[in-house]
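> I'll drop the sequence and a predicted model, then ask my questions.
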Amino acid sequence: MYASVLFFVTVSCACSTAHGLSERSFTIDYKNNCFLKDGHPFQYISGSIHYSRIPRFYWKDRLLKMYMAGLDAIQIYVPWNFHETVEGIHNFTGDRDLEHFLDLANQTDLLVILRPGPYICAEWEMGGLPAWLLQRNNIRLRSADPVYLQAVTNWFAVLLPKMTPWLYANGGNIISVQVENEYGSDYACDHNYMRHLRTVLQVYLGKGTVLFTTDGNTDKEMTCGTLEGLYATVDFGTGDNITEAFNRQRRFEPRGPLVNSEYYTGWLDHWGDEHAMVDTQKVSRGLAEMLNMGANINMYMFEGGTNFGYWNGADHDTKFRPVVTSYDYDAPLSEAGDPTEKLLAIRDVIKTFKAIPFGPMPPATPKFAYGFVMLTKVGNISSLLDTFSVGPVQSKYPLTFEELKQFYGFVLYQTTLPRDLTKPTLLISPLNGIRDRAYVSVNGVFQGLLERDTILVMNITGRQGDIMDILVENMGRVNFGSHINDYKGVIGNLILGQDVLTDWKMYPLDIDGAIAAGWPHTLRLHEETNRPSIGPTFYMGTLQPSGVAWDTFLKLNEWKKGQVWINGVNLGRYWPARGPQQTLYVPGPLLSTTLPNNITVLELEEAPVHLRLLFMDRPLLKVADKS
């Protein structure tokens, strides 16, 4: 059997043009084990890029670099929650303008492999599924649960008609469409769900569209993730045996082209991990071997980009592990879109198999080290509730983020101490019910924190009637595996000594809205502002215009953990104390060359005495890089 498989490999895409078709078409030639584009044998070399992780201003730059590297195609995910953050409200404007992105790719002569989900994984918040789905009690995600299927069908009824004009057969550049994503990795293994998705996609996109699945390189994943009528592809990285991986694809898809839909050029980082890197020689050697076999390859990632705002996902195997803000991925194009040695090595491989575009690789975008900026204290978060909240929701027992319709960011939970606590008394989350990090203060004095899977107990002191504030941070919902029903907030009762805490006031905080509207730089501060505070506190500063608006990297040396906004845009989370990431990427287009650039920092634990930030001209993504 294996010998025959290898024979198929060596003749892949050696088929003749039997039809001489003049119309646009993209099909599978099962007889000759290849794709046909306009009736001609076609072997694609593709790279993954996520428009949701790159500012719109830079889309054209990144696509041009991918084209000049010799790629035929790009592969993109459509994050459902990015476009329908609030149920029934769809946003396809600005950085969410998917059709503009497709148009730029088309202008750049890049084909598109579309992965519309509805689940995408991608180390993205909840794997791209919108958190409002969790408002449905007992919903079974990624299954034939009628409630879930109706929501998916409603979403596809909005998305897919927008994609139809971009199909290759209709004059666009979408050559194939993935159904779900790595479904074999899900515990449900519900083929009725996959059949439903297949039907919906065929209704909107037509039965002639090439639909495919992608699954990991194991028999179990391929068994659960594949379905008749959907072309089965496999994904694997440099550590896998290429022949064995494609033999596995052949067992599930005996005829047709060989496809590695995710060939891993790098890997992701979690907070607390070492920075992941994949050897360039291994990547280029594996790429050459697969191309020699006639395989079609998509490199994941070709550029990773950034998890701006609250869009990072998380894993949960033995414990909760949120993904860092940078999605650099050690990819051929860096987080800032710069060509790397890995990109040049990949281009050298590609040009031995096909002609690549003539001309130089576009250069890295210019970087600038703007230097130090001093911040001043605005105030702790408990004193600013009127700025961020229209008022509390009251309940005897705590409610989740989802019940409060506060899907991302922060909620402040407030109650009073039921009795005098003259000695340190244990505050316990007995069922690991803090999702994901809680910052606890009594009468405005910070007392400590609780953290999911890590810190379930802390000490409290105070007097009966004192106000206890618990600021809870959503660190990103699980994006992979059996824990994607990832409710946030205080999801179980908290116990203080022998008392179950009750009578809660809960403040959903619209911090992003206030900052986007100009706060806190519209304030005239009256308090002494040069002293840092312990506990969740806001700080502000100004980067003065310098005549250039170039990319830069923000280093928060000796700051502990928090969030940064520049000119109202949420750059993402920083956590240098845990690492590995030490800087935040600041795209140049966010900055003004003529007006002061407003910086807002929410430090959740303790700011350094110096209250300084540093803008550098290079990233630091490793703990070892700390200075």
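Perfect, I can see it now.
> CA only for contacts and neighbour counts going forward, please
Noted.
> show me where this structure has helices.
2-11, 59-68, 80-83, 98-107, 146-163, 191-205, 219-225, 242-252, 280-292, 341-350, 385-388, 401-404, 511-516 (DSSP state H).
> Just the residues contacting the third one, thanks.
Spelled out, that is helix 80-83. For helix 80-83, contacts defined as Cα atoms under 8 Å, 6 or more residues apart in numbering pick out 52, 90-92, 96, 116-119, 128-131, 155.
> Which among those residues count as buried?
Burial by neighbour count, 16 or more other Cα atoms under 10 Å: within the contacts of helix 80-83 this picks out 52, 90-91, 96, 116-119, 128-131, 155.
> Tell me the one of the residues you listed nearest H196?
P118 (12.0 Å; Cα to Cα).
> another structure for you, compare them:
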Amino acid sequence: MAGFNTVQTVVEWATHEPRQGEYHFSGNNDLEAFIKTAQRVGLDVILDIGPYIYAERDMGGLPYWLLKQHPDIRLNTSSPAFKRHMDNWMRKELLPRIRPMMYESNGPIIILTVNVIFLKEYLKKELGPHTVVYISYSPMSSLVKGKIPRLYETDDCFVGRNPGWTQRLTKPQCPFIYSVYGGWCDNWGEPHHTVSTKAVVERLEHYLPMNVSVNMLMFHGGTSFGLTSGSSLRDKFRANPTSYDYDAPLSEAGDFTDKYLAIRDVMSKYLPVAKGPILRATKKGVYGVINMTAIENVWKVAARLPTVRNRFPLTFEGLDISAGLVIYSSSIPRRILGTARLNLPSVCDRGYVFMGGRSAGIVSRDQGLTTDLAVRMAPGDTITVVVESQGRISTGFHMDDFKGITSNATLNGHILEGWNMTAIPLTDTSILPDAPLSSLHHPPVTPGTPSGGLTFYIGVFIVPDEDPHPLNTFLRLDGWSKGVAWVNRFCLGRYWPEVGPQVTLYVPWSILKRGQNELLLLELERAPCSSSLPCTATLQDKHVLDGPTPT
């Protein structure tokens, strides 16, 4: 792999324990198989066991149910509640799985990295005193003020920075390990980030002659499939897209890039690099235009699901839903009629507001859309808000990022009470609408909104039987606004081409099959259909991550 001899990966607690006491270690979640594969191809492993991993993932990789169990929990600290759940996860599930693969047991795991200092003694007690533990990041002030024996700190190095003095000052006896960023992550609505090949090569040329161990971050970024991408909150709320391509040396689809070849050339000066031809890019599938048909709206899906009643709105976590939609509704007090001011001061993250079934606007945490709406009411009207989660904050002091309507809504200053709430967990494929794939001719369906939003659409496409196997491909949704996509009931993730920069979604060959395949979309806002123009999607051979953005 371009001369690198070690792979570093993270263990995401939320992926392996998505619901409390429910553990997933098979299929794409087979951690042990991944580590053993690395060993088989001659790679050592640095394992970041968290429990907080950042990585632009929902809540930094911590499971949402921590907020359900303990709304006031202090995440990623030594607080009793957090340590109790973390200890159960690690002692019961994670550590028994990795113990046989540690270096001391002739396994490939040479180093464990953590993000909380108290884990150092914990891991040495559980795995043995010779376990090598690194803390992967600390602010400079804490590195200087609080140096802990036998706990190695590393310093991430963005291209253009020279952090060597940090470690020389704090732990001159420790090996130097620096992360060179080969790219950077994106946010919805902001331009695609890249780091030039020249800048990466210069940074490598600077450190490798100094006998520094270099960690390329990311060498392969991949995809935040499903609804697992996170968000950030600094000057404003920013949601991360589905793609985690990261402008990395290996593309999202696993192809070699020019950056990969340049890095390989540099590394060959200092480390042995396997010889042989490089396959620049694998063939991609062009499966053409897919006709999409509306099959059900969210109101009908919600009618099949249980409703919770409460005096005040409950959060997603209070309703025990990780991600998806929650429909909130409340009857208007009889004393308020005509035009009024509806105030929704805290909707996390995007709310579609209806008054008596009529659209009254959108409130949005990320786009700064108003939380104060003028609404016109008739006797007997109900206020309904469909709230979408766009990913919990993945870093900093705001990771206890509750979703939904998180504070009281008011109408002309009066607090609205008596709420009905229906959770639509889009991570649960059993609640998704179904339709026979044998025909595209379904009975007419009334969209969830006049513009075709809040509606599920289905279509089929063919992978030719004569193909040896399916190919990677990319889903393009020109004309569609914002939503979630599934192929063969596998959730590709969120799409939002209207704001960019991500225009296409990566569709891995492994979820496809020869013959007939299904594409399912949940469009939240506007579908490109009319009486004369059908809705379509396209599967093409080009990934577009640098589309136009508002900023």
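Looks like it came in fine. Owing to the predicted nature of the structure, the values given are computational and were not obtained by experimental measurement.
> ok, back up a step: now the helices of the first structure in JSON lines, with distance to D499 of the first structure?
Formatted as JSON lines, those follow (distance: least, Cα to Cα, whole Å):
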{"stretch": "helix 2-11", "distance to D499 of the first structure": "66"}
{"stretch": "helix 59-68", "distance to D499 of the first structure": "55"}
{"stretch": "helix 80-83", "distance to D499 of the first structure": "39"}
{"stretch": "helix 98-107", "distance to D499 of the first structure": "52"}
{"stretch": "helix 146-163", "distance to D499 of the first structure": "38"}
{"stretch": "helix 191-205", "distance to D499 of the first structure": "45"}
{"stretch": "helix 219-225", "distance to D499 of the first structure": "47"}
{"stretch": "helix 242-252", "distance to D499 of the first structure": "56"}
{"stretch": "helix 280-292", "distance to D499 of the first structure": "57"}
{"stretch": "helix 341-350", "distance to D499 of the first structure": "58"}
{"stretch": "helix 385-388", "distance to D499 of the first structure": "27"}
{"stretch": "helix 401-404", "distance to D499 of the first structure": "23"}
{"stretch": "helix 511-516", "distance to D499 of the first structure": "32"}
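> show me what contacts L287 of the first structure?
Taking Cα under 8 Å, 6+ apart, we find L287 of the first structure in contact with I297, I346, V349.
> Based on its surroundings, how many neighbours for the aligned partner of V478 of the first structure in the second structure?
Per TM-score structural alignment, the equivalent position to V478 of the first structure in the second structure is I393. Neighbourhood size, I393 of the second structure [other Cα atoms under 10 Å]: 27.
> how close does the nearest residue to W419 of the second structure once chain neighbours are set aside get to A527 of the second structure?
Distance criterion Cα to Cα, 6 or more residues apart in numbering; nearest residue to W419 of the second structure, sequence neighbours excluded, is S330 at 4.8 Å. Distance check for S330 of the second structure against A527 of the second structure: by Cα to Cα, to the nearest Å, it reads 28 Å.
> Which one's more surrounded, the two?
More neighbours surround A527 than the other of S330 of the second structure and A527, with 27 against 20 (other Cα under 10 Å).
> Report the separation between the residue nearest in space to the middle of the first structure and R140 of the first structure.
Centroid check for the first structure by Cα atoms, centre = their mean gives W124 as the closest residue, at 2.9 Å. Shown here: W124 of the first structure relative to R140 of the first structure, a distance of 19 Å by Cα to Cα.
> what sits against the equivalent of the residue nearest to the centre of the first structure over in the second structure?
Applying TM-score structural alignment, one finds that W124 of the first structure aligns to R57 in the second structure. Contact analysis of R57 of the second structure by Cα under 8 Å, 6+ apart lists S224, T228, S229, G230, S231, G391, R392, S394.
> Kindly report the same for L167 of the first structure.
L167 of the first structure is in contact with N173, I174, I175, L205, T209, counting by Cα under 8 Å, 6+ apart.
> can I get the residues you listed in a markdown table with distance to Q464 of the first structure?
Listed next are those as a markdown table, based on distance: Cα to Cα, whole Å:
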| residue | distance to Q464 of the first structure |
| --- | --- |
| N173 | 66 |
| I174 | 64 |
| I175 | 66 |
| L205 | 64 |
| T209 | 67 |
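> which of those residues sit farthest apart?
N173 and L205 (13.5 Å).
> And these two? Which one has more around it.
Neighbour comparison, N173 of the first structure and L205: the larger count goes to N173, with 24 against 19 (by other Cα under 10 Å).
> excluding its backbone neighbours, what's nearest the aligned partner of that one in the second structure?
Residue pairing (TM-score structural alignment): N173 of the first structure is matched to P108 of the second structure. Once flanking residues are discounted, P108 of the second structure sits nearest to D44: 4.8 Å by Cα to Cα, 6+ apart.
> show me the contacts for the aligned residue in the first structure for that neighbour.
With TM-score structural alignment as the criterion, D44 of the second structure lines up with L111 in the first structure. Applying Cα under 8 Å, 6+ apart to L111 of the first structure gives the contacts D72, A73, I74, A105, N173, I174, I175.
> Translate L258 of the first structure into the numbering of the second structure.
Match for L258 of the first structure (TM-score structural alignment): F176.
> same question, N557 of the first structure
Mapped onto the second structure by TM-score structural alignment, N557 of the first structure lines up with D478.
> before we move on, what about K405 of the first structure?
Per TM-score structural alignment, K405 of the first structure is aligned with D320.
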